[in-house]
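Chemist: Dropping the sequence and predicted coords here.
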Amino acid sequence: MAHKRGYYLDEIKIGMFAENKLVVSAARIDTFAEISGDYNPVHMDEEFAKTTMFGRRIAHGALSASLISAILGNDLPGPGAIFVELNLRFRRPAFIDDEITARAEVAEINERTGRIKMKVSCSVDGKQIIRGIAGVIVPKRPIKRPKED
């Protein structure tokens, strides 16, 4: 994969946004459980999940939220950005075969600290399943110094 440069702070504007999509599958849930160590049967066991308020297996909330991290690290601000804060509210779950759309939008820019706040969300079929705020430190453009003779 070719390296792509992320945005510098002076290129970031309020209202800029990026989106990412993922279809939830049983295999993705199983892989996420292995990575995270979260084997809650509401995620892993169809028979158990049928006895819950959801009636079927649900994706880990952190699996859905990981799409936000992917946007911040890959797209906006992108490579070089440092993800430092995340405050989320989980409104409803995602299920197997749901397509999750994650979105991150620049809401505030602090030029002194190099930090931005982004409104973040995930939705399925236009219904919000997660919403919150992310804090990201964005690199400032390198200072070009004249060459010495």
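Modeler: Yep, that arrived. Numbers count the residues shown, from 1 in each chain.
Chemist: CA only for contacts and neighbour counts going forward, please
Modeler: OK.
Chemist: Enumerate residues external to the host helix or strand of residue 134 that contact any of its residues.
Modeler: According to DSSP states H and E, residue 134 maps onto strand 127-137. Under the criterion C-alpha atoms under 8 Å, 6 or more residues apart in numbering, residues 65, 72, 81-94, 113-123 lie in contact with strand 127-137.
Chemist: Stretch 47-56 too?
Modeler: With contacts defined as C-alpha under 8 Å, 6+ apart, stretch 47-56 is touched by 41, 42, 43, 46, 57, 58, 95.
Chemist: which residue packs closest to the second one, ignoring adjacent ones?
Modeler: If you skip the residues right next to it in sequence, residue 42 has residue 49 as its closest partner in space, 4.7 Å away by C-alpha to C-alpha, 6 or more residues apart in numbering.
Chemist: quick one: the one you found is in a helix?
Modeler: Yes: counting by DSSP: H, G, I helix; E, B strand; the rest coil, residue 49 is part of a helix.
Chemist: Can you give me the distance of residue 115 to residue 9?
Modeler: 8 Å (C-alpha to C-alpha, to the nearest Å).
Chemist: here's the one I want to compare it with:
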Amino acid sequence: MFDRTGTDNLPRGTICIEDLEIGMSRHLRKQVTDRDIELFAEVSTDRNPVHLDESYAQDTIFAGRIAHGMLTAGLVSAVIGEQLPGHGTVYLGQSLRFMAPVRPGDVVLAEVTVTAIDHSRRRVTLETRCAVGDTTVLKGEALVLAPSRKFD
């Protein structure tokens, strides 16, 4: 479940596989700005007008501009790479389902939760979710190679 108390992002760093436990969870909150959307369009080269042109976007099923889905997914990547497991983690795979749009100005809560640990292979399975208020906007599952003290 989302910890909706407080607004600060959790500390960054590394949790080695030896210290991970099922149910362990970390999150971050980020307000998605127009600048974020513009920068993501520039870096990704995805200039779909539904993200950048309000008049165009008004005539779509979204009735207004939305953030790139992968920008929202990138917040999940930030939690994994910075908090759980954190620095040294290698992404192996990610499934995603986009449930609702994220609009400029929305505050996204991105959370990952440990659901399985394979110590012998250093593999960790994480439930991944993003929400805007009470609305789940993204859900999925990530498989990562976790850092280990044995390989330092």
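Modeler: Looks like it came in fine. Treat the numbers as computed from the prediction; the structure is a model and nothing was measured.
Chemist: Overlap of the contact sets of residue 115 and residue 9 of the first structure?
Modeler: Between them, residue 115 of the first structure and residue 9 share the contacting residues residue 138, judged by C-alpha under 8 Å, 6+ apart.
Chemist: What helix or strand is the most centrally placed residue in the first structure located in?
Modeler: Centroid check for the first structure by C-alpha atoms, centre = their mean gives residue 68 as the closest residue, at 0.7 Å. Using DSSP H and E, residue 68 of the first structure sits in helix 61-74.
Chemist: Wait, residue 46 of the first structure touches residue 58, no?
Modeler: No: counting by C-alpha atoms under 8 Å, residue 46 of the first structure sits too far from residue 58 to count as a contact (9.4 Å).
Chemist: Settle it for me: which of these two has more neighbours?
Modeler: Set residue 46 of the first structure next to residue 58 and count neighbours by other C-alpha atoms under 10 Å: residue 58 wins out with 22 against 14.
Chemist: so stretch 35-55 of the first structure matches what in the second structure?
Modeler: Aligned using TM-score structural alignment, stretch 35-55 of the first structure spans residues 43-63 in the second structure.
Chemist: how about stretch 92-104 of the first structure, aligned to which bit of the second structure?
Modeler: Going by TM-score structural alignment: stretch 92-104 of the first structure matches residues 100-112.
Chemist: quick one: what's aligned to residue 19 of the second structure in the first structure?
Modeler: Using TM-score structural alignment, residue 19 of the second structure pairs with residue 11 in the first structure.
Chemist: Quick check: its match vs residue 127 of the first structure, distance?
Modeler: Residue 11 of the first structure sits 31 Å away from residue 127 of the first structure, going by C-alpha to C-alpha.
Chemist: Same question for residue 82 of the first structure.
Modeler: Taken as C-alpha to C-alpha, the span from residue 82 of the first structure to residue 127 of the first structure is 29 Å.
Chemist: Give me the more crowded residue out of the two.
Modeler: Ranked by neighbour count (other C-alpha under 10 Å), residue 82 of the first structure and residue 127 place residue 82 first, with 16 against 12.
Chemist: how about the more buried one, what's its match in the second structure?
Modeler: Under the alignment (TM-score structural alignment), residue 82 of the first structure maps onto residue 90.
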